[in-house]
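>>> Show me the folded form of this:
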Amino acid sequence: MARYIFITGGVVSSLGKGIASAALGALLQARGYRVRLRKLDPYLNVDPGTMSPTQHGEVFVTDDGAETDLDLGHYERFTGRPATRMDNITTGRIYTNIIAKERRGDYLGATVQVIPHVTDAIKSFVLNGNDDVDFVLVEIGGTVGDIEALPFFEAIRQLGNELPRGNVVYIHLTLMPYIPAAGELKTKPTQHSVKELRSIGIQPDILLVRADRPVPAEERRKMSLFCNVRETAVIQALDVATIYDVPIAYHKEGLDTEVLAAFGIDPAPAPKLERWLQVVDGIANPEGEVTIAIVGKYTGLKDAYKSLIEALQHGGIANRVRVNLDWIESEVFEKEDPTPYLERVNAILVPGGFGERGSEGKILAAKFAREHKVPYFGICFGMQMAVIESARSLAGIEDAASSEFGPTKEPVVGIMTEWLKGNELQQRAEKGDLGGTMRLGAYEARLKDGSRIAQIYGSTEISERHRHRYEVNRSYRDRLEAAGLSFAGMSPDGLLPETVELVDHPWFIGVQYHPELKSRPFEPHPLFASFVEAALVRSRLV
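Down below sits the predicted model:
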């Protein structure tokens, strides 16, 4: 039977519950256990698909087409286990399902209430589908005390009583701030946070305390005393140089040992951490460095590109180099010459995005890369902008544009109205709902034999995750290929362009999908490894 670990947060948000959950999952996995990680999000949106990246960060897409919280990306990168739509749920999704059942009459006339109907739905989600794992780690989003999170806390409190004794452990992540004027680390915020948690019936078994400096033994004893937690279960979580050092740091502090002890598992198999040590060594001791420009529209919030940042670092690990990122707001190029910004970088990447704002700047970035032979990687929207640039500059289609920006005489990029998912035809209306209506999840593609991208993959058949509503118009294919832009990858039915590349260029590739979502520190995605290698080659030429 699976054992359950519930991870909650207190004091402030953004303490890193997702990283902590992923790191603990990795440590248990390193000891030979099978793990699954899930995220409970208290917000009322059905999913983060319609939320602005500046509010929520990136949307992580699973193979089965779910738009989920970015923490699921951490779970996948740390454990290698692919997430599914059953690993992330929101208040909005729970209430949508409950109201639909109420409208059908499934509750047989009962008054539908938060307790038991909402909490039962949460518990069902947590418990479902765990027969093949030893530990289920469940992260509760938000901070203890948030009103919208109360049903989730109540649900995990109930599970503590309903599951067999010894099958549930509660971990509470808090902040221990340093007050410069007093010259002290303060335990009071943690005490109050635990008091809030205990007031709703949950006694934490382990405290994971974030701090920017070592926590003295006396402060640990104080937190143990006032929070009713064993002294050995007060674990300091100090800042580290890279997130991939977190599992090693937590193991040194005894987190995984304390978790297993709380379950009565003693002795436990020793963890095998060699691959984590290799990754950290590769990051800490690079043999060179490259600078890559990220030309986007959400550059003020790096969480909007979380998986992209990690995938580039994985590419650096594969080439034993440090990857420095130069963040450039694409709108700048619509007012200023891109040359001073881009002539100093070794490669240019234009990531995914939506909307017209900043699009001309991204087109100019693609033009600079093409004309100056700088390695270019266009992902999703970045591929579309590169195609528009080639249409204008190489194929002579001066009015080339995307119908996403409004009516156009030359819709080189247009909205998709139907496509195949397996054997099922998917159809969308131009003015339909925005949420959950894109081409989402894993789709296969066929790569042209002998193309650069096929050589990088080492295969002509691939499967990658998608998240887009617009697509390059294949009716322009012949004109663009005659101008030197090869459609190197297509959907299996030959209807949807998946990849493009410039034939006469050191490295210029656009992909309609999001390869960053499948990159891992132990298995860098081949496109990112090749892109960083191309940047390294250019760094040696200039």
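>>> When you work out contacts or count neighbours from here on, use the C-alpha atoms and nothing else.
Fine.
>>> Three-state assignment for the residue lying farthest from the centre of the chain, please.
Ranked by distance from the centre of the chain (C-alpha atoms, centre = their mean), the top residue is residue 109, with 41.6 Å. At residue 109 the chain is in coil, as set by DSSP: H, G, I helix; E, B strand; the rest coil.
>>> mind listing the helices for the stretch 51-200 of the chain?
For the stretch 51-200 of the chain, the helices defined by DSSP state H, counting those that start in this stretch cover 53-56, 71-79, 91-104, 119-127, 150-162, 188-199.
>>> what angle do the last one and helix 150-162 make?
For helix 188-199 against helix 150-162, the angle between stretch directions is 70 degrees (axes from the mean of the first three to the mean of the last three C-alpha atoms, to 10 degrees).
>>> and helix 188-199, what does it pack onto?
With contacts defined as 3 or more C-alpha pairs under 8 Å, 6 or more residues apart in numbering; DSSP states H and E, the packing partners of helix 188-199 are strand 168-175, helix 217-227.
>>> got the ones you listed as JSON lines, with mean neighbour count and distance to residue 300 columns?
Formatted as JSON lines, these follow (neighbours: other C-alpha atoms under 10 Å; distance: least, C-alpha to C-alpha, whole Å):
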{"stretch": "strand 168-175", "mean neighbour count": "24", "distance to residue 300": "25"}
{"stretch": "helix 217-227", "mean neighbour count": "16", "distance to residue 300": "37"}
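>>> Including distance to residue 294, could the ones you listed go into a markdown table?
Converted to a markdown table, the helices and strands packed on helix 188-199 look like this (distance: least, C-alpha to C-alpha, whole Å):
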| stretch | distance to residue 294 |
| --- | --- |
| strand 168-175 | 32 |
| helix 217-227 | 43 |
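>>> what about the ones you listed, which gets the closest to residue 322?
strand 168-175 (30.6 Å; C-alpha to C-alpha).
>>> Highest mean neighbour count out of the helices of the stretch 51-200 of the chain?
helix 71-79 (a mean of 25; mean count of other C-alpha atoms under 10 Å).
>>> which residues are contacting that helix?
Contacts with helix 71-79, where a contact means C-alpha atoms under 8 Å, 6 or more residues apart in numbering, come from 18-19, 21-23, 25-26, 29, 37-39, 60, 81-83, 87-88, 307, 517, 519-521.
>>> Narrow the residues you listed to those that are buried.
Neighbour counting by 16 or more other C-alpha atoms under 10 Å classes 18-19, 21-23, 25-26, 29, 37-39, 60, 82-83, 87-88, 307, 517, 519-521 among the contacts of helix 71-79 as buried.
>>> re the thing from before, tell me which of the helices and strands packed on helix 188-199 lies nearest to residue 394.
Nearest of the helices and strands packed on helix 188-199 to residue 394, taken as C-alpha to C-alpha: strand 168-175 at 55.2 Å.
>>> Okay, angle between the closest one and helix 150-162 too, please.
Going by the same axes, to 10 degrees, strand 168-175 makes 140 degrees with helix 150-162.
>>> I have a second one here; can you model it like the first so I can compare?
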Amino acid sequence: MTRYIFITGGVVSSLGKGLASAALGALLQARGFTVRLRKLDPYLNVDPGTMSPFEHGEVFVTDDGAETDLDLGHYERFTGVSARATDSVSSGRIYSNVLEKERRGDYLGKTIQVIPHVTNEIKDFIATGDGEVDFMLCEIGGTVGDIEGLPFFEAIRQFGQERPRGNCIFMHLTLLPWIAAAGELKTKPTQHSVKELRAIGIAPDILVCRAENPIPQKEREKLALFCNVRPEAVIAALDLDTIYDAPLAYHREGLDQAVLDAFQISPAPRPNLTRWEDVHDRIVNAEGDVRIAIVGKYTQLGDAYKSIAEALTHAGMANRVRVRAEWIDAEIFEASDPAPHLEGFHAILVPGGFGERGTEGKIRAAEFARTRQIPYFGICLGMQMAVVEAARNLAGLADAGSEEFDREGRSLTPVVYHLKEWVQGNHTVARSKNDDKGGTMRLGSYSAHLREGSRVAGIYGSTVIEERHRHRYEVDMRFRTALEEKGLIFSGMSPDGKLPEIVEVADHPWYIGVQFHPELKSKPFAPHPLFADFVRAARDVSRLV
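Here you go, the predicted structure:
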């Protein structure tokens, strides 16, 4: 029978519940257990797909096409377990499901209420796949006391009561602030947070306390006494140099042992932490530095490109170099020479995005990389802008652009168009510009066939790949011949040959654009081959400088 671990947060948000959940999942795997991680978000959006990256950070996409919270990226990177649509749910989705059932008459005329109908829907979601793994870790978004989160807290309280005794435990993540004037850590915020949690009917079994300084034994004992947990279940979560030290740090603090003790699993299997010791060694003992410019449009918020930043870190590990990624707002050089901003970098990466803002800057970045023979990696919109740049400056289409930006009747030649249909599995999906925005893109994992002898086929070591997509615009195949005659090769295509997946410049040290999002599949112990080879190319440039 699957055991359940519910992870809640208190005091303030952004303490790292997702990272703590992912690290705990990795530690349980290191002891030989199977795990799956889930995220329950209280916001009323059906999913984060229509949220601005400034509002919510990046949208993580699963193989089966779900747009989810970025914490699912942490889960995958730390455990290697591919997330599914059934691993992420929001209040919006829960209420939508309940209302759809009410409209169908599934409730047989009953009055629909938060308890039991909404809480039952949440419990049904939690129990999906029960019995598939040894441990199911469920993270509740937000903090205890948030009005939006109350149905979720009530649901996990009920779930814990309805399961056999000892089948569920609760882990609460809080903050121990350091008051510099007093020169001490303060436990009162954590006490109040636990008090509020207990008022809901949930008694935490484990406390994970974020702190800037080590927690003295006296404070641990105080927390244990006032929060009614065992002293050994008070776990310090100190600031780390890299998030990939989290499994080792939590193991030293005894988090995985505290969890097994709470479930009364004895004797506990010994952990094998070789994987994480190797990751630590590759980060600490890097043998050089590479500077990579990321030219994007959401650069004010690091979480907007979280998976790209982590994929570059993984690629650095693979090459035993430190990747110094510097974020540059594409708007800075939309109307000026990009050279002062991009000179000195060993490679340039242009990530995805939506809307016209910053696109001319991305086009200039692609041109700078192509003409200066600097490694270039274009992802999604970054690939499309590379194609637009080539169409303008190589194929002679001075007015080349994207249909996405032609909203005011300007005279553009759209070499990138709104994707109207594509093959998904055994059927064709059709879309129009007037469709709802949420969940209507080409989402999830799709196959691509690579040209024999191409650079990408050599990097992958295969001519058939599977990658995750999230886009509603596509490069127009009508311009393929003109572009290939000028050296921009369409080296990856959809299986039916209708949709371009990868372009590359043959006579360039490293110039590749991909329509998909390879960063979503990269892991510290399994770097994505495209990112690993991109950083290798940047390393080679750095050694020539």
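>>> so which of the helices and strands packed on helix 188-199 of the first structure comes closest to residue 472 of the first structure?
Residue 472 of the first structure lies closest to strand 168-175 among those, at 45.7 Å (C-alpha to C-alpha).
>>> Tell me which of the helices and strands packed on helix 188-199 of the first structure lies nearest to residue 513 of the first structure.
Closest approach to residue 513 of the first structure among these (C-alpha to C-alpha): strand 168-175, 35.3 Å.
>>> ok, and what's touching that closest one?
Strand 168-175 of the first structure has contacts (C-alpha under 8 Å, 6+ apart) with 3-12, 15, 17, 159-160, 189-190, 193-194, 202-211, 259, 262-263.
>>> mean deviation of it from the second structure?
Strand 168-175 of the first structure differs from its equivalent in the second structure by a mean of 0.3 Å after superposition (mean C-alpha distance after the TM-score superposition for the first structure).
>>> burial count for the closest residue to residue 391 of the first structure other than its chain neighbours?
Spatial nearest neighbour of residue 391 of the first structure, chain neighbours left out: residue 397 (5.3 Å); criterion: C-alpha to C-alpha, 6 or more residues apart in numbering. For residue 397 of the first structure, the count of nearby residues is 18 (other C-alpha atoms under 10 Å).
>>> And the helices in the stretch 301-450 of the second structure, which stretches?
Using DSSP H, counting those that start in this stretch, the helices of the stretch 301-450 of the second structure run over 306-319, 339-342, 359-371, 381-393.
>>> Need these in TSV (columns: distance to residue 445 of the second structure).
Formatted as TSV, the helices of the stretch 301-450 of the second structure follow (distance: least, C-alpha to C-alpha, whole Å):
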stretch	distance to residue 445 of the second structure
helix 306-319	16
helix 339-342	33
helix 359-371	26
helix 381-393	18
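>>> Nearest to residue 270 of the second structure, out of these?
helix 306-319 (26.7 Å).
>>> In this structure residue 416 of the first structure contacts residue 437, no?
No: counting by C-alpha atoms under 8 Å, residue 416 of the first structure stays clear of residue 437, with 10.6 Å between them.
>>> Can you state the mean residue-to-residue distance of the one helix or strand residue 277 of the second structure maps to versus the first structure?
Per DSSP states H and E: residue 277 of the second structure is located in helix 274-284. Here the mean offset of helix 274-284 of the second structure against the first structure after fitting is 0.6 Å, by mean C-alpha distance after the TM-score superposition for the first structure.
>>> so that helix versus helix 306-319, what angle?
90 degrees.
>>> Give the next helix or strand downstream of helix 274-284 of the second structure.
Going down the chain from helix 274-284 of the second structure, the next helix or strand is strand 289-296, by DSSP H and E.
>>> That next one aligns to what range in the first structure?
Under the alignment (TM-score structural alignment), strand 289-296 of the second structure falls on residues 289-296 in the first structure.
>>> Name the residues that touch the matching stretch?
With contact meaning C-alpha under 8 Å, 6+ apart, stretch 289-296 of the first structure is reached by 321-330, 342, 345-351, 353, 358, 362, 365, 532, 535-536, 539.
>>> Could you write me a ChimeraX select line covering just the buried ones among the residues you listed?
One line in ChimeraX is enough to select the buried members of the contacts of stretch 289-296 of the first structure, burial here meaning 16+ other C-alpha under 10 Å:
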select :321,322,323,324,325,327,328,329,330,342,345,346,347,348,349,350,351,353,358,362,365,532,535,536,539
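>>> follow-up on the earlier one: so which of the helices and strands packed on helix 188-199 of the first structure gets nearest residue 407 of the first structure?
strand 168-175 (50.7 Å).
>>> can you count the residues close to residue 44 of the second structure?
Neighbours around residue 44 of the second structure, by other C-alpha under 10 Å: 15.
>>> List the contacts of the closest residue to it other than its chain neighbours.
Closest residue in space to residue 44 of the second structure, ignoring its immediate chain neighbours: residue 92 at 4.0 Å, by C-alpha to C-alpha, 6+ apart. Going by C-alpha under 8 Å, 6+ apart, residue 92 of the second structure touches 42-47.
>>> give me that answer again for 10 Å
By C-alpha atoms under 10 Å, 6 or more residues apart in numbering, the residues touching residue 92 of the second structure are 41-47, 98.
>>> can you put the residues you listed in TSV and add distance to residue 428 of the second structure and secondary structure?
TSV is the format used below for the contacts of residue 92 of the second structure (distance: C-alpha to C-alpha, whole Å; DSSP: H, G, I helix; E, B strand; the rest coil):
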residue	distance to residue 428 of the second structure	secondary structure
41	32	strand
42	34	coil
43	32	coil
44	31	coil
45	28	coil
46	25	coil
47	24	coil
98	29	helix
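>>> from those, which is closest to residue 255 of the second structure?
Among the contacts of residue 92 of the second structure, residue 41 lies closest to residue 255 of the second structure (C-alpha to C-alpha), at 24.2 Å.
>>> correct me, but the closest one touches residue 146?
No: contact criterion C-alpha atoms under 10 Å: residue 41 of the second structure and residue 146 do not qualify, at 11.4 Å.
>>> hmm, back to that, so which of the helices of the stretch 301-450 of the second structure gets nearest residue 273 of the second structure?
Proximity of the helices of the stretch 301-450 of the second structure to residue 273 of the second structure was assessed by C-alpha to C-alpha; the nearest stretch is helix 306-319, lying at 17.2 Å.
>>> Could you list the buried residues of the closest one?
Neighbour counts using 16+ other C-alpha under 10 Å place 306-319 of helix 306-319 of the second structure among the buried residues.
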